[in-house]
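S.K.: Return atomic coordinates for the entry below.
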Amino acid sequence: MAELVLFNKPFQVLSQFTDRSEDGEKARATLSDYLDIPGIYPAGRLDYDSEGLLLLTSEGALQHRIASPALKMAKTYWVQVEGEITDHALTQLAQGVPLKDGVTRPAKVKRIPEPAVWPRVPPVRFRESVPESWIELTITEGRNRQVRRMTAAVGFPTLRLIRYRIGDWSLEGLAPGDFRTVTVNLPSPARNRPRPGARTGRKRS
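M.R.: Predicted coordinates for the structure are as follows:
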């Protein structure tokens, strides 16, 4: 059995517990501003300018199961893109997009209505002359800034990126900066369904 922390990482927060500038002063918001649970560390990462689900654990085997590229755990993102995305672009994303580090694996993708999510702070810059649209994109790899590079490669730059789900776990019910814990059975991969934990939390004051 292992404890897994599901955290809704806000925009412009580092996926690590420390960040120091050259003069030793804290430079950017980190996980330590929101979580005070000893011994946990992220299973994978989420970019500073992305939002949504980040998983943390103190159990190495669980961290490996979630983060290992070889195990291809699916990750689902809600992506706001610049422009009205076309069927051709969706087909490209689904089949695989050529990037500098190789063609991406086939993905699942569809148009979605704008999701009922929290407002971003600061907000995405709005331009009346440029339309926007939302897609749901599920990938099974984790290259550096992969989703942003994929949408840019098909002609629709990412404006806002929210990770909604990793494997069986989602950020449903979590406001930005909040977390909850679940218990995961180890080591059998077939028994990794989460059970509700007793601990929940909000941003540290």
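S.K.: Going by C-alpha atoms from here, please, whenever you check contacts or count neighbours.
M.R.: Noted.
S.K.: Next up, the contacts around the most centrally placed residue in the chain.
M.R.: With distances taken as C-alpha atoms, centre = their mean, the chain has R163 as the residue nearest its mean C-alpha position (3.2 Å). Residues in contact with R163, defined by C-alpha atoms under 8 Å, 6 or more residues apart in numbering, are 50-53, 75-78.
S.K.: can I get those in JSON lines with distance to P115 and secondary structure?
M.R.: Formatted as JSON lines, the entries for the contacts of R163 read as follows, by distance: C-alpha to C-alpha, whole Å; DSSP: H, G, I helix; E, B strand; the rest coil:
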{"residue": "S50", "distance to P115": "16", "secondary structure": "coil"}
{"residue": "E51", "distance to P115": "14", "secondary structure": "strand"}
{"residue": "G52", "distance to P115": "13", "secondary structure": "strand"}
{"residue": "L53", "distance to P115": "15", "secondary structure": "strand"}
{"residue": "K75", "distance to P115": "17", "secondary structure": "strand"}
{"residue": "T76", "distance to P115": "14", "secondary structure": "strand"}
{"residue": "Y77", "distance to P115": "11", "secondary structure": "strand"}
{"residue": "W78", "distance to P115": "8", "secondary structure": "strand"}
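S.K.: Next, the structure of the following sequence, for comparison with the previous one:
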Amino acid sequence: MTFQTASDQHFLIYKPYGMLSQFYSNSKQQRRKRFLGELYDFPEGLMPIGRLDEKSEGLLLLTTSGKMSNYVNSQRIEKEYYALVDGEITNDAIKQLRTGVIIGFNGKKYQTQPCEVFKLTNKPEIPPAEQKIRDDRHGPTSWVSITLKEGKFRQVRKMTSAVDFPTLRLVRVRIGNYKIGAMKIGEVKSLEDLHF
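M.R.: Reported below is the predicted structural model:
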């Protein structure tokens, strides 16, 4: 499905850890924060399709097409995440994540929808973390793939915490048919169009 006009512009970026999914802020508290404008000379009118919180990294789509942004957010396009969790995740925890868990959202309890979850047998081929993360020398860790069609604030982190395996690193690796592949942290790719 496509909605863009010839004048619309689209970008695929690997958002770094510690950067906000926005271009600027008038908030005094956020003046020292990092923003997407550091990565590239982006055109005006660009908006992120969905967001990644400051402590998450990975694939982010940007577009000047409001219709495309609304379509992706409303049509429940799959988003896949790799989460490094604290501990050797159990089959029971994975089953709970698949069927749905209770998390807090806007001060209320929320039941997450069924989703695809599996443990990665090998460490994923993604760039080394830019931040310090507790590693296997301090106890076991596990990588899991979680694919959602919803996107509540900090949902993956809340989900893994709900089954007692807190997330140590979170990387979004896919949005629909767009994959992070061999992109480097902070890399920006211009796209001619977007198709879902």
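S.K.: Scan the contacts of R163 of the first structure and report the most crowded one.
M.R.: Most neighbours among the contacts of R163 of the first structure, by other C-alpha atoms under 10 Å: L53, with 29 neighbours.
S.K.: Spatially nearest residue to that one (excluding sequence neighbours)?
M.R.: Of all residues not flanking L53 of the first structure in the chain, N8 sits nearest, at 4.8 Å (C-alpha to C-alpha, 6 or more residues apart in numbering).
S.K.: which element is the residue mapped onto the one you found from the second structure on?
M.R.: In the second structure, the residue matched to N8 of the first structure (TM-score structural alignment) is Y14. Under the criterion of DSSP states H and E, Y14 of the second structure resides in strand 10-15.
S.K.: Mean distance between that strand and the first structure after superposition?
M.R.: Here strand 10-15 of the second structure is compared with the first structure after superposition; its mean distance to the aligned residues, by mean C-alpha distance after the TM-score superposition for the first structure, is 0.7 Å.
S.K.: So which elements touch that strand?
M.R.: For strand 10-15 of the second structure, the elements it packs on are strand 57-63, strand 188-191, judged by 3 or more C-alpha pairs under 8 Å, 6 or more residues apart in numbering; DSSP states H and E.
S.K.: any idea which helix or strand comes after that strand?
M.R.: Once strand 10-15 of the second structure ends, the next helix or strand along the chain (criterion: DSSP H and E) is strand 47-49.
S.K.: which residues of the first structure does that next one align to?
M.R.: Under TM-score structural alignment, the counterpart of strand 47-49 of the second structure in the first structure spans residues 41-43.
S.K.: Name the residues that touch that stretch?
M.R.: Outside stretch 41-43 of the first structure, the residues within contact range by C-alpha under 8 Å, 6+ apart are 15-16, 54-58, 63-64, 66-67.
S.K.: right, and A107 of the first structure touches A94 too?
M.R.: Yes: in terms of C-alpha atoms under 8 Å, A107 of the first structure counts as a neighbour of A94; the distance is 4.5 Å.
S.K.: for the first structure, what spans make up the helices?
M.R.: Listed in chain order, the helices of the first structure (DSSP state H) span 60-67, 87-95, 146-153.
S.K.: Mean deviation, the last one versus the second structure?
M.R.: Compared with the second structure after fitting, helix 146-153 of the first structure deviates on average by 0.2 Å (mean C-alpha distance after the TM-score superposition for the first structure).
S.K.: That helix aligns to what range in the second structure?
M.R.: Against the second structure, helix 146-153 of the first structure falls on residues 155-162 (TM-score structural alignment).
S.K.: Next, the distance between the ends of stretch 126-135 of the second structure.
M.R.: 16 Å (C-alpha to C-alpha, to the nearest Å).
S.K.: which residues of the second structure does stretch 78-88 of the first structure align to?
M.R.: Aligning stretch 78-88 of the first structure against the second structure (TM-score structural alignment) gives residues 82-92.
S.K.: ok, residues contacting the matching stretch?
M.R.: Contacts of stretch 82-92 of the second structure from elsewhere in the structure, counted by C-alpha under 8 Å, 6+ apart, are 119, 139-146, 156, 160, 165-173.
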